[in-house]
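*Asks:* The following comprises the amino acid sequence and a computationally predicted model.
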Amino acid sequence: MMAEPVKLRIILGSNNTEKLTIASGMPKSVEDLSDESKRQFDIQGDIRLQYMDSDFDNEFINLKRMDDIQDKSTVKVICLTDASDFGEVGMNQSGEETSLSSSDTLLLSSSDSETARSQWPAEFQIPKFPYDVEMQLQSANQAFISNGILLNPGHKLKSDILEALAEKIMTFKAYPSNLEIESVAEALIKAHPCLREQGSFSGFYGWKISLKYKMANYRTKLRNLGCPEVSINSLKHKPTDRCHPAYAVKKPRKAEVNFCPPYPAGETQDSLERERLALLTEVKKKHNEIVIKEKMARTFAYRRQELVKNNPMIADFKIRWPGLFSVAEVEAEFVRITTAPLVPRFLAQLDQYTDQLIKVFKNKGGAAGRKIRQILAPATQNETIEKRRECVLRALPLYLNEDPSILFKEYLDSDATAVQRELEQITLGIFTISVEGGDASTPPADVGITIEGVEVLHDLGDMASACAVLMGVIYALNLSYPRELKAFFEVLQKVFLHLDASRLSTKVQMLKNKLYE
């Protein structure tokens, strides 16, 4: 008996909703539904599906089981890699859908910028080598399969292989880690087993060392060509009184993909400065978001080099680039830097781990455990999802033996002058201004972010959204994490945002292990 066809309402982006009809009936797994959605709507890259959950006032929750949806259900598609034609789906602070259009990622996908990068892949794919190299390797691989004979590559053959690998690595990052270099060497001998080293325990240790030297030489070549991400670390850019190469080295530290990109083809510092000056006029106009997005995307490299090279004060930078200081542009800038979505991914992962985090936190002993249980009390009293998120985020630093009061600041709205004076003393923090006389269910009068005494953003709605946007601000302004909250921000970055998630500190790794118990 043939299955009845099913119809699903698919949200692809802001003002873009389609009907998905599957003649063979409901797919058996979430993966099958994802594949069918990608096929019918021609979506490229990885996606996540979310369904409208009636238990949480019809908010969208990650789809884990097909039992959660039925015929004519509403499913939302979130693109996790490159923004596709329909735009990256996101949520603004008021809970409405927003989209990051192709203009948001202009410098990531435009043909004018061949140097735009993407995230390091889960499995490194060995590139096609020059024709003569491929011919030699094909013959050597056949000899290895037939007779077990390993190839001892000559100097030119080895150099050609390493050069091609270095070019491929540069499409992801200029400064790969030791673990990433190792993954490339391992992928090489898997793709071409004839290159395995007979005297090496792993079979690729020599390739790993050679690849490290090749990357250093390749960076030198790019530095001479003026590649900004590597030329910024040359001696001529160091202070005259300190010329040691390791002094003031500027590298991606938080899995940034486009850390210090070159200017787009045909653009110069003068032309981009004119665009910046034009932006100062555009941001004063009402209902001008599209023009602002286009100009912000076009000036991304100019703005990014200014931040990385000059480390300006936040107050000065806000005057020069006022268009950056909105939630929509912070999210768009985060995508340009990391190619990853910000608020949707952060909140989705936080929701996924919330129940297990609460269980783990409640097992904490001592004074910290007592404080955690007090903070978590509202989360177990049928509070809203925003309150549950807030409780978990406030308890997280305590569990990690860090002080949440360094980041989270609370005030009453009764004395605005005193609050303003307090905010001017904060280096980096999220402030919540509560209504005096209100109870726990009363929404805050304001939630915002302050950096270097400057109110960067406000009216963020709730504390969890503010934490997500703060991560975007840190990336957009090239800031370091506060040392006192190093582990807390590592969890936000590596566990909730999946950026550089393979390298965890001992403390964060132990927490992550408990999330899967």
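*Replies:* Okay, I see it.
*Asks:* alpha carbons only for contacts and neighbour counts from here, please
*Replies:* Will do.
*Asks:* Around residue 265, count how many other residues there are.
*Replies:* A count of nearby residues for residue 265, using other CA atoms under 10 Å, gives 10.
*Asks:* Likewise for residue 194?
*Replies:* Based on other CA under 10 Å, the number of other residues close to residue 194 is 24.
*Asks:* Identify the residues contacting it.
*Replies:* Counting by CA atoms under 8 Å, 6 or more residues apart in numbering, residue 194 makes contact with 137, 140-141, 143-144, 149-151.
*Asks:* quick one: the helix or strand hosting residue 466 to chain centroid distance?
*Replies:* Element membership for residue 466 (DSSP states H and E) is helix 463-476. On the basis of CA atoms, centre = their mean, to the nearest Å, helix 463-476 sits 11 Å off its chain's mean C-alpha point.
*Asks:* Quick one: list the elements packing against that helix.
*Replies:* helix 327-338, helix 343-362, helix 385-399, strand 428-434, strand 446-451 (3 or more CA pairs under 8 Å, 6 or more residues apart in numbering; DSSP states H and E).
*Asks:* A further structure is provided below for comparison with the first:
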Amino acid sequence: MLAEDAWLYQRDFYLVDYLVVLNLPILLILSPVLQVAMLLRVILSPDNVRKISVPTPSSVEELCTCLCEKLQIEKGFTIQYEDPDFNNQLCNLHDISELPPEKATLRLHWELFLTPISVHSEIDPPADEESTLSVQPSTSATSSDSTQVASLLRSEHWPSKFPIPCFSYDVELKLQKANEEYEKNGKSLTVSRDILMEVLGKLAEAIYTFKAYPKDTDLKKVASALIEKHPCLKRPGSETGCEGWTLSLKNKMQNYRQKLRELGCAELILNRRDASKHTLKRPRRSELNFLPDIPTGFDEEALENERKWMEEEVKKKDVNMRALNTKMDFTFSLRRREVVEDQPLVSTLKQRWPALFNEEQVYAEFRRINHLDLKSTFLTSLDNNSRGLLKLFRAKVIQRGDCDLETLLDNLDEQMADLTVQRRATALRGLPFYFKEHGTICKTILSSEALEHHKVGMKMGILEVVTSNSSTSRSLSDVVNVAIVLEEEVVLENMGDFVSAFIVLFGMLYALNMEYNKDLRYTFEFIQKVFLNMGTECSKKVQTLMSKLLEN
């Protein structure tokens, strides 16, 4: 033992004796000396879950640092934890005191990358990768630039309760005094022009971080949250006191959009002031990053060069996936501009952006657009609701004798293996029948038939190739191919099973900015708003099914 360590040990030994004599709480006083370890289960990705032990952190930032050191990953992620108060549902971690004591399950979310990038890689990149990434500073794909790209993207959907921002110090002071006065005598504040401009300006900025085109119902929620936080701002002459603020916010957002449009904001330049409500190109399915701006330091020419590189790279036998994934992140703004503004055919997009027509890149693109892990969220929700859906399907067969639903359920009952996969597929296949929709998302053909003949006239859908013609006793082993068709073009094959193909198809509708099939609009709406929790306003049919699921 070193002399210094021996002295510290002896010092702590005498200190404990002294505390015992004084009858003082030892652990409380020695907490800086005796650090308590915390056991963490960290979910990096669905296939990468780690168990680590760290000293109990005093802040979220300290926890981030510990995770980076222990897991050898870079920063740039948000931390979610399983909250025991809400049946272990995931919540964003903002205060370290929210973590369960001693043991917790965390999930890390990266802004752009599907998987964390190791800081200390044991494998050096190949020579061609180094030469690919060693380009001019304006087009380099470094991790610091990746963080810059991520900072330009929205990362949160519209909150259930809108967070009112802090205003300037003088305005906050005036509101504080006015709130106290309101509590005493119920007198509202006479809002001066300075206060009005400050409040509306800060609220417009905060609203834009979630949506460029908020609905009237959204603005009403903002006004309600403002009145709740600052009751002195209630405007007389209305029942709730927030109607006037709602109208003011609507006008302010129009002016704010015009200001950003003049400054060159891509999402707003797309639409002119005289564009009608129905011709506006804007998010209609809760997309977060509908049309992002080109990252600072880049231009269209530089991004087009990256696109050409990717177009050639995917033709190689050994594709440099690391560089390809990074360049897909950096060219996101260019790709979205083509997809949204030009609305090209799927065949044209497949030729210009071949890397996009890959299962993993579909998930990555969906995350870039919606900041959501499509596959894991979809499957988790499907598993949580499949039993309830099947129960409702059986009840409907008994009540109304739906033959299509009955055939699906009979086929499920006959399966002896792969029950989880079959249950998922049956729940998905049954939704159109439950909603009485006339569209068909999946078409089954025999392996002796050619795909080319069946994709004709198919705008979107799934082709399931089987060896047996029997639909009542078919199992997974009978399926030899599952292909996705968009605009009569087979865009992906060998998807494994119907559920996997359906998830990728749903992701591609967002990646390619394609409308839902009108004959299946309730099915897609249910998946978007119930399974993926994207959007709050539901049609009556979807709301009814959602209510029945909650009752079961």
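*Replies:* Perfect, I can see it now. Model, not experiment: these values are computed from the prediction.
*Asks:* TM-score for these two?
*Replies:* Scored against TM-score structural alignment, normalised by the length of structure 1, the superposed chains reach a TM-score of 0.80; 461 aligned residues with a CA RMSD of 3.6 Å.
*Asks:* Residues in contact with the helix holding residue 466 of structure 1: which ones?
*Replies:* 93, 327, 330-331, 333-334, 337, 342-343, 346-347, 386, 389-390, 393, 430, 432, 447-449, 460, 480-481, 492-493.
*Asks:* Which of those are buried, as a ChimeraX select command?
*Replies:* The buried residues among these can be selected in ChimeraX (16 or more other CA atoms under 10 Å) with this line:
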select :93,327,330,331,333,334,337,342,343,346,347,386,389,390,393,430,432,447,448,449,460,481,492,493
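*Asks:* what lines up against residue 219 of structure 1 once you look at structure 2?
*Replies:* Counting by TM-score structural alignment, residue 219 of structure 1 corresponds to residue 257 in structure 2.
*Asks:* what's the answer for residue 362 of structure 1, then?
*Replies:* Match for residue 362 of structure 1 (TM-score structural alignment): residue 394.
*Asks:* Give me the distance between that match and residue 413 of structure 2.
*Replies:* Per CA to CA, to the nearest Å, residue 394 of structure 2 is found 12 Å from residue 413 of structure 2.
*Asks:* Then residue 195 of structure 2?
*Replies:* Counting by CA to CA, the gap from residue 195 of structure 2 to residue 413 of structure 2 is 66 Å.
*Asks:* higher neighbour count, those two?
*Replies:* Counted by other CA under 10 Å, residue 195 of structure 2 and residue 413 do not tie: residue 195 has more neighbours, with 18 against 14.
*Asks:* how about the more buried one, secondary structure?
*Replies:* Three-state call for residue 195 of structure 2 (DSSP: H, G, I helix; E, B strand; the rest coil): helix.
*Asks:* Residue in structure 1 paired with it?
*Replies:* Superposed on structure 1 with TM-score structural alignment, residue 195 of structure 2 falls opposite residue 157.
*Asks:* so that match sits right up against residue 133, yeah?
*Replies:* Yes - in this structure, residue 157 of structure 1 is within contact of residue 133 by CA atoms under 8 Å, at 6.7 Å.
*Asks:* residue nearest the centroid of structure 2?
*Replies:* residue 372 (1.8 Å; CA atoms, centre = their mean).
*Asks:* Would you mind listing the residues in contact with it?
*Replies:* Applying CA under 8 Å, 6+ apart, the residues near residue 372 of structure 2 are residue 366.
*Asks:* Assumed it was part of a helix.
*Replies:* No - according to three-state DSSP, residue 372 of structure 2 belongs to no helix; its state is coil.
*Asks:* what's the counterpart of it in structure 1?
*Replies:* Using TM-score structural alignment, residue 372 of structure 2 pairs with residue 340 in structure 1.
*Asks:* again, but for residue 279 of structure 2
*Replies:* When structure 1 is aligned by TM-score structural alignment, the residue opposite residue 279 of structure 2 is residue 248.
*Asks:* which one in structure 2 is aligned with residue 505 of structure 1?
*Replies:* Residue 505 of structure 1 maps onto residue 539 in structure 2, by TM-score structural alignment.
*Asks:* Now do the contacts for that match.
*Replies:* For residue 539 of structure 2, counting by CA under 8 Å, 6+ apart, the contacting residues are residue 522.
*Asks:* For residue 435 of structure 2, see how far away it is.
*Replies:* 12 Å.
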